[in-house]
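*Asks:* Sequence and computational prediction follow.
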Amino acid sequence: MPSALITGITGQDGLYLAELLLSKGYDVHGLVRGQNNPKGWLVEQHLPDVKLHYGDLTDMSSLMRALRESDPDEVYNLGAVSFVAYSWENAQLTTDVTAKGVLNLLEALRLHAGDRPEHVRFYQASSSEMFGKVQETPQHERTLLWPRSPYGVSKVFGHHMTINYRESYGMHASSGILFNHESPRRGPEFVTRKISQAVARIHLGLQEDVVLGNLDAERDWGFAGDYVEAMWLMLQQPAADDYVVATGETHSIRDFLDIAFAHVGVDDWGPYVRQDPRFMRPAEVDTLIGDASKAREVLGWKPKVSFPDLVAMMVEADLDAIRQGW
C-alpha cells in the first residue's frame, strides 16, 4: 500500500486529493496545524481513514516528526496562506508559511530521505498568481514570472526552491502551476464562493445584495476535483517536472455572476451587486489564462467539468446547505 502525506489537507484541494488517494488504495496522512484546528473536523468527519499529524510549515522539527511517523512515498505540499487579499495585510506571515514553509519541508524531506533523495516524491502547489503582470498570453511553463502580491511572490520563491532541490539533490520534486480552481468546498472569503453563497441567500430571501470589488478581472477557472488528479499524475511520472494545469478558457467576474444568478432565475443581477473600493487589490492581476498543452500531452490530463457546470454546482450546493441549516 503506497502512503502519502498531505499538508493543507483541510482545504478544498486537500480534501479532494485525500479522497482520490484513498480511492486508489493509499494510506493517507494529513498535516494539521494545531490540535484545535477549526477545520480538523472536516477530515475527521468526512475522511475517517486519514491519519492526522500535528505540525506547522514554519516548524521544521514538527515536519521531521510527521515524515518519520507517516513514512510517505509521496508528499503533497498544499499548505499555504492562500487568500491573496490577506497577503497584503500579513505579508510576513504569508512569506513565513507560503515561501519559507516550502524550504522547510523540502529540507526536512531531504534529511528524511537520506542517501535516497528520489525515494520520496514531492509535489509543490505553485500558482498562476506567479504570472501576475502577465508577459504573454496564454501563460505556460516558460512564461516570465512577474508576481503582483505578497502571495504571488511567496509562491515564486517556493516554485524556484522546488526546482533547485530537484536539480541540486536529485529529488523527484514537481510543481503544478495551477490556475484558479473552485468547488463547493472553497472558503467563503474567495470571490467565487462569496458569490455562490450570496446568490443562494438572495434567492432564499436571506440577503439583499453582495458587495464586490473589480468585476472585470478575468480568470481561468476550473474544478478543484479535476485538478487534484493532475497533482497525482505528476508524481507517477518517471522524471519530475513542472506543469501548468488550466482549462484554457478565461471568464470575468461578470460572467460568473451571469451564470450564478441565471441558475436561480435572475437575468439582471445589477440591483443585487454593489462595488466597493475596499475590495480592490493594491496591484491587480487583470487576466490569467493557462496553456496546459504539456499536461495534456505528458500526463494525459484534461479538465472534465465546464465553467457553467462549475458555477451551477457551487450555487446548488450552497442552496442545499442553507436549506438544511448548515
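*Replies:* Nice, I can see it.

*Asks:* Please make it C-alpha for all contacts and neighbour counts, starting now.
*Replies:* Fine.

*Asks:* Name the SS class of Ile6, please.
*Replies:* Classification of Ile6 by DSSP: H, G, I helix; E, B strand; the rest coil places it in strand.

*Asks:* Near it, how many other residues are there?
*Replies:* Per other Cα atoms under 10 Å, the neighbour tally for Ile6 reads 26.

*Asks:* And Ser126, which helix or strand is it part of?
*Replies:* Assigned by DSSP states H and E, Ser126 belongs to strand 121-127.

*Asks:* Which neighbouring elements make contact with that strand?
*Replies:* Here strand 121-127 touches strand 74-77, helix 150-169, strand 173-178, going by 3 or more Cα pairs under 8 Å, 6 or more residues apart in numbering; DSSP states H and E.

*Asks:* Can you name the residues in contact with it?
*Replies:* With Cα atoms under 8 Å, 6 or more residues apart in numbering as the test, strand 121-127 has contacts from 73-78, 102, 152, 155-156, 158-159, 162, 171-179, 231, 234-235.

*Asks:* where's the residue lying closest to Ser306 once chain neighbours are set aside relative to Pro184, distance?
*Replies:* Excluding its sequence neighbours, the residue lying closest to Ser306 (Cα to Cα, 6 or more residues apart in numbering) is Gly222, at 7.2 Å. To Pro184, Gly222 is 12 Å away according to Cα to Cα, to the nearest Å.

*Asks:* Trp88 contacts Val153, doesn't it?
*Replies:* No. Using Cα atoms under 8 Å, Trp88 and Val153 do not qualify as a contacting pair, with a distance of 11.1 Å.

*Asks:* okay, pairing it with this:
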Amino acid sequence: YAYWVTKNYREGYGTFAVNGILFNHESPRRGETFVTRKITRAVARIKAGLEDHVYLGNLDAVRDWGYAPEYVEGMWRMLQADEPDDFVLATGGNFTVRDFVVTAFEHAGLDWEKHVRFDERYLRPTEVDALIGDASKAEAKLGWKASVQTDELARIMVDADIAALEHEGRPWYDQVGLEGWPKVGNPGITGV
C-alpha cells in the first residue's frame, strides 16, 4: 500500500515522492531477535565463555545483507535526485545464513560446527528460499553502490558485539567516550 500510494501521489499530484525498496540492512544496532544479530551476539558470548550454543533454523536461506549506514546514504541520495523515482537498495550478494555463521565464528577464532544447533522452532512456514536485490538503477541514477558486503558486515557486527560485551555491566557514564563523547574525568569537561 505504501509503495502504491507513494506512486499515486507522485504521478497524480506531482509530489516529490520516492519509494526506497531496501533489502536487509543490518548493523550492530539491529535487534537481537534478527538472525544476523542473534548470531553475532552469540559469537561474542560464546567467545567470552558465557554461552556454549546458538540455536538456528534454516541455514540454507539466501539473503542480500547490506550495511545500514550505506543504506541511509542511499535514502538521502533518493531525496536529492532531480526527478522522483523508485529505487532498490541492495548489495546484489547472495549469502546463506550458513555463510554468515561461518564468517562470524571464524572471525572470532571459533569453530561454528561446535556451537551451532538446529531448532525447528526457527523454521518459517512461508520461507522464501532467496531474496536478492538489484540496485543497478540506484547506481546508474544516484551513484549509489554498496561497498560493504555481507562477509565484512558479519565481521563489523561481531567486533561490535564483542566490544559491547566488554562494556556490559559497567555504568553508562563509564562507557561514554565511544564515538567522540568525553570520557569521565576528562580534565576539559567540568561537572562530569
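*Replies:* Everything's here; your move. These figures come from a predicted structure and were not determined experimentally.

*Asks:* so what number do they get for TM-score?
*Replies:* Remark: TM-score between the superposed chains equals 0.85 [TM-score structural alignment, normalised by the length of structure 2]; 169 aligned residues with a Cα RMSD of 1.1 Å.

*Asks:* what do we get in structure 2 for the residue nearest to Ser306 of structure 1?
*Replies:* Applying TM-score structural alignment, one finds that Gly222 of structure 1 aligns to Gly66 in structure 2.

*Asks:* How about Ser23 of structure 1?
*Replies:* In structure 2, nothing lines up with Ser23 of structure 1, judged by TM-score structural alignment.

*Asks:* how about the helices of structure 2, start to end?
*Replies:* Along structure 2, the segments classed as helices by DSSP state H run 2-13, 35-47, 68-80, 97-107, 136-142, 150-167, 172-175.

*Asks:* Tell me which of the ones you listed sits most buried.
*Replies:* helix 35-47 (a mean of 23; mean count of other Cα atoms under 10 Å).

*Asks:* okay, and that helix goes to which residues in structure 1?
*Replies:* Aligned by TM-score structural alignment, helix 35-47 of structure 2 corresponds to residues 191-203 of structure 1.

*Asks:* ok, average deviation of the matching stretch from structure 2?
*Replies:* On superposition with structure 2, the mean distance recorded for stretch 191-203 of structure 1 (mean Cα distance after the TM-score superposition for structure 1) is 0.3 Å.

*Asks:* For structure 2, which residue occupies the most central location?
*Replies:* Central residue check for structure 2 by Cα atoms, centre = their mean: the C-alpha nearest the mean position is that of Glu26, 0.7 Å away.

*Asks:* Aligned counterpart of that one in structure 1, please.
*Replies:* So, by TM-score structural alignment, Glu26 of structure 2 is matched to Glu182.

*Asks:* Its match contacts Trp221, correct?
*Replies:* Yes. Applying Cα under 8 Å, one finds Glu182 of structure 1 in contact with Trp221, separated by 7.0 Å.

*Asks:* How about residues contacting the match of helix 35-47 of structure 2?
*Replies:* Stretch 191-203 of structure 1 is contacted by residues 182-184, 186-188, 207-210, 212, 256-257, 260-261, 264, 311, 314-316, 318-319, 322 when judged by Cα under 8 Å, 6+ apart.

*Asks:* Please apply the same query to stretch 130-148 of structure 2.
*Replies:* Taking Cα under 8 Å, 6+ apart as the rule, stretch 130-148 of structure 2 contacts 23, 61-64, 66-67, 70-71, 74, 77-78, 81, 87-94.

*Asks:* Quick one: mark the members of the residues you listed that sit in strands.
*Replies:* 62-63, 66-67, 87-89 (DSSP state E).

*Asks:* what would these look like in JSON lines with neighbour count?
*Replies:* Listed next are these as JSON lines, based on neighbours: other Cα atoms under 10 Å:
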{"residue": "Val62", "neighbour count": "19"}
{"residue": "Arg63", "neighbour count": "23"}
{"residue": "Gly66", "neighbour count": "28"}
{"residue": "Tyr67", "neighbour count": "24"}
{"residue": "Phe87", "neighbour count": "22"}
{"residue": "Val88", "neighbour count": "19"}
{"residue": "Leu89", "neighbour count": "27"}
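
*Asks:* which one of those is nearest Arg117 of structure 2?
*Replies:* Closest approach between those and Arg117 of structure 2, by Cα to Cα: Val62, at 18.7 Å.

*Asks:* circling back to that earlier point, with respect to Glu44 of structure 1, which of the helices and strands packed on strand 121-127 of structure 1 lies nearest?
*Replies:* It's strand 74-77; of these, that one is closest to Glu44 of structure 1 (Cα to Cα) at 19.0 Å.

*Asks:* The closest one maps to which residues in structure 2?
*Replies:* Aligned by TM-score structural alignment, strand 74-77 of structure 1 falls on no residue of structure 2.

*Asks:* Which strands or helices does that strand pack on?
*Replies:* Where contact means 3+ Cα pairs under 8 Å, 6+ apart, strand 74-77 of structure 1 is packed against strand 3-7, strand 121-127.

*Asks:* what about 10 Å?
*Replies:* Packing partners of strand 74-77 of structure 1 (3 or more Cα pairs under 10 Å, 6 or more residues apart in numbering; DSSP states H and E): strand 3-7, helix 12-23, strand 27-32, helix 100-113, strand 121-127, strand 173-178, helix 224-234.

*Asks:* from the ones you listed, which stretch is densest packed?
*Replies:* Scoring those by mean neighbour count under mean count of other Cα under 10 Å gives strand 173-178 as the most buried, with a mean of 26.
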